[in-house]
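Asks: Let's see this in three dimensions:
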Amino acid sequence: MDKVGPSTSVQAVAAPLTRSACFLVVTVRPDGIDTVREVLSGLEDLVKTVSFRDAQSALSCIVGIGSDVWPALTLLPRPKELHPFKEFHGEAHSAISTPGDLLFHIRAERPDICFEFEKLLLEALDGSVDTVDEVTGFRYFDARDLLGFVDGTANPVGPALPAAALVGEEDPQFSGGSYVVVQKYLHPMEKWDALSTEDQEAIIGRRKADNVELADATEGQKSHKTLNTITQDGQELEIVRDNMPFGTPGKGEFGTYFIGYSRRLWVIEKMLERMFIGDPPGFHDRILDFSEPETGITFFAPSLELLSSLGGADESLGIRNNQKGK
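Replies: Down below sits the predicted model:
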């Protein structure tokens, strides 16, 4: 398998999972492009400024750019697979597309560090964007979701992680970038808690207590684990998940923020197709009976090198236009 070039400067997609995170989605105002370019080009400096308060906080911020705003913001062609979120409408459930031009995936070991970074980021972006979604997530016990199961078990590790998440030689202009899909799911906990542990385990495909995999169903109703296993030529194609629980018990809100990074957007889309349409069609993922998607957005997280170049995008516009005319 081809690899990302050693000279490519990548965002922190492969960074270790943290205990706190914020998922901020905004739309860019028509007159806000220049401001957004400047902020994105200097984002790493802002990370360093906030990280200086606690070097052990492991602060990072991954930026994803949506298909609609990509041409105006970057003045570049879109990455090969970048397009708006692909909706899926099954017999019982639908994966919906919702607005969003930019994603800021802010991670740290401390929630106050995430808070401080987001506050300063929005101050810098003031007047150029509108917030459409903001979710604060937390690591729940031993990396479990609010349904009680360990989440992210199937994440690749070691060299397999960048190989699964980062674009390589197949799209050299955007090598080191990653496709990102986010969905905010809400859980009717009373309905879920009414199930027996055995029924819950059959839906997920793992034992609840120790996370051991259960046998895959070969026909009919398949588990969440099985439906999210995508293979090509006998090889499993992995993605990197950094899902986080969120919630407000006083309001009865309990959810999971799904975020998946992939070298191949079609792999995540295939997972969603199998979940919502079913495999075979009509046998949807039963986790959807207890997880209602409120959002659905696709982004591309470019390399740090591309992000840092955005500050000079206006100056390079004439050069790029001249190159197109040759």
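
Asks: rest of the way, CA atoms for contacts and neighbours
Replies: OK.

Asks: And the helices in this protein, which stretches?
Replies: Per DSSP state H, the chain carries helices over the ranges 33-41, 43-51, 70-74, 111-125, 160-165, 189-193, 197-204, 224-227, 265-276, 304-309, 313-324.

Asks: The longest one: how far from the chain's middle?
Replies: If I follow you right, that is helix 111-125. The chain centre lies 19 Å from the centre of helix 111-125; the measure is Cα atoms, centre = their mean, to the nearest Å.

Asks: Can you list the helices and strands that that helix packs against?
Replies: strand 20-28, helix 33-41, helix 43-51, strand 102-108 (3 or more Cα pairs under 8 Å, 6 or more residues apart in numbering; DSSP states H and E).

Asks: ok, now the second one?
Replies: In terms of contact count using 3+ Cα pairs under 8 Å, 6+ apart, helix 43-51 is assigned the packing partners helix 111-125.

Asks: ok, residues contacting the helix it packs on?
Replies: 20-22, 35-36, 39, 46-47, 50-51, 57, 59, 106-108 (Cα atoms under 8 Å, 6 or more residues apart in numbering).

Asks: between that helix and helix 33-41, how many degrees?
Replies: In terms of direction (axes from the mean of the first three to the mean of the last three Cα atoms, to 10 degrees), helix 111-125 departs from helix 33-41 by 150 degrees.

Asks: Let me know the angle separating helix 111-125 from strand 20-28.
Replies: If you take the same axes, to 10 degrees, helix 111-125 sits at 10 degrees to strand 20-28.

Asks: picking that back up, how about the helices and strands packed on helix 111-125, which one is nearest Thr248?
Replies: Thr248 sits nearest to strand 20-28 of all the helices and strands packed on helix 111-125, at 14.9 Å, using Cα to Cα.

Asks: Second chain to compare with the first, below:
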Amino acid sequence: MSQKPQNVTDYPNNNTIFSVWKFKEGAEIKEAFEALCGLVKNLNSSFKVRVTEGPTSCILGISHDAWLKLGLPTPLPKELVPFKEIKGDKHTAVATDADLHLHLSAVNSAICYDMAMAISKVLLPVAECTDEVQGFKYWDGRAIIGFVDGTENPNGEDRNYFGIVGDSEPNYKGGSYLFVQKYIHFMKDWDNLSVEEQEKIMGRYKATDIEMEEHKKPSNAHTALTAIEDEDGNELKIIRANMPYANPSKGQAGTYFISYASTFSTTEKMLKNMFIGEPVGNYDRILDFSKAISGTLFFAPSLDILDDYSAE
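Replies: Presented below is the predicted three-dimensional model:
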């Protein structure tokens, strides 16, 4: 059987809608889920024909609890567990409850809107949308705090290696562990820093996007704490598809952090380094200017698994 992944290795696009859903108590969810699986497949196929100026994708993620509610195959993907908060001395990576996650991406915001409306028609009778974030490309791929985001992402074939489950989980080959966090940035405090202070917090030069020299980079810089290696010293990576979002009239701006990976353990290690510190107490300084207000782990099954459950 082919085990074709969803579009988890796509590069971030110009426009995005992220939506998080929670099933209503007592709702008949099986039929709606089957319709959703068919719709995801249909949307990905349809827009390849309708839109030729750039890629379009619709990615579905399923949480641990939703997996059980839906009666999907057991044993579950081995690292698909309810995310537990990671609490440091000063900052916390909170855990939030959710069932489904939709990641809609396109060059044109109208496409994202059409996909979101079609999905809502299927899900609203049985689920509540607990969060919806409209992300946008900011200049040359920068986060709203002004630094280029995703520079350490794998490229080429490495995206498949680090982003997609392989032979280690044959029943879920082609899937991906999807983790999301919604961050609010304290922009007034951040903007009051000098560029040099910001660069030391990020471990990267702002204008050029070049990583700071090791002898100059603080040990609690963001790039220092999110660089992960295995026991043999090989670098481990995740695919970040982060997008900025903002509500300027309310003075709100932030980053929707979203990672796809062949295991969740790599992402979890990065989070522990950021929030607890390496060593303990040496936490990521960016957290003094950012707050995580959500955190959920999902699994994005292969398109073949979605096809198995499709009502089409």
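
Asks: Just give the TM-score of the two.
Replies: Once superposed, chain against chain, the TM-score is 0.94 (TM-score structural alignment, normalised by the length of structure 2); 308 aligned residues with a Cα RMSD of 1.9 Å.

Asks: re the thing from before, give me whichever of the helices and strands packed on helix 111-125 of structure 1 is most buried.
Replies: Of all these, strand 102-108 has the most neighbours on average by mean count of other Cα atoms under 10 Å, namely a mean of 25.

Asks: Can you point out the buried residues in stretch 296-311 of structure 1?
Replies: 296-304, 306-311 (16 or more other Cα atoms under 10 Å).

Asks: For the stretch 201-312 of structure 2, just list every one of the strands.
Replies: Counting by DSSP state E, counting those that start in this stretch, the stretch 201-312 of structure 2 has strands at residues 228-229, 235-236, 239-240, 243-247, 252-261, 290-292, 296-300.

Asks: Most tightly packed of these?
Replies: strand 296-300 (a mean of 28).

Asks: quick one: what's aligned to Leu80 of structure 2 in structure 1?
Replies: Counting by TM-score structural alignment, Leu80 of structure 2 lines up with Leu82 in structure 1.

Asks: thinking that match is in contact with Phe299, fair?
Replies: Yes. With contact defined as Cα atoms under 8 Å, Leu82 of structure 1 reaches Phe299; the gap is 7.2 Å.

Asks: Now for those two: what residues contact both?
Replies: Joint contacts of Leu82 of structure 1 and Phe299 (Cα under 8 Å, 6+ apart) are Gly66, Ser67, Tyr179.

Asks: Buried members of the residues you listed into PyMOL, please.
Replies: Buried subset of the shared contacts of Leu82 and Phe299 of structure 1, written as a PyMOL selection, criterion 16+ other Cα under 10 Å:
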select buried, resi 66+67+179
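
Asks: can you redo the shared contacts of Leu82 and Phe299 of structure 1 as a markdown table with distance to Glu170 of structure 1?
Replies: Listed next are these as a markdown table, based on distance: Cα to Cα, whole Å:
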| residue | distance to Glu170 of structure 1 |
| --- | --- |
| Gly66 | 20 |
| Ser67 | 19 |
| Tyr179 | 14 |
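
Asks: sorry, back to before: Val132 of structure 1: which of the helices of structure 1 is closest?
Replies: Here helix 111-125 is closest among the helices of structure 1 (Cα to Cα), at 12.8 Å.

Asks: matching residues in structure 2 for that closest one?
Replies: Counting by TM-score structural alignment, helix 111-125 of structure 1 corresponds to 109-123 in structure 2.

Asks: mean deviation of the matching stretch from structure 1?
Replies: Superposing on structure 1 and averaging over aligned pairs (mean Cα distance after the TM-score superposition for structure 1), stretch 109-123 of structure 2 comes out at 1.0 Å.

Asks: in that stretch, what counts as buried?
Replies: Going by neighbour count (16+ other Cα under 10 Å), the buried part of stretch 109-123 of structure 2 is Ser109, Ile111, Cys112, Tyr113, Met115, Ala116, Ile119, Ser120, Val122, Leu123.

Asks: Could you list which residues are in contact with Ile29 of structure 2?
Replies: Going by Cα under 8 Å, 6+ apart, Ile29 of structure 2 touches Phe23, Leu70, Val126.

Asks: one more time with 7 Å, if that's ok
Replies: Applying Cα atoms under 7 Å, 6 or more residues apart in numbering, we find Ile29 of structure 2 in contact with Val126.
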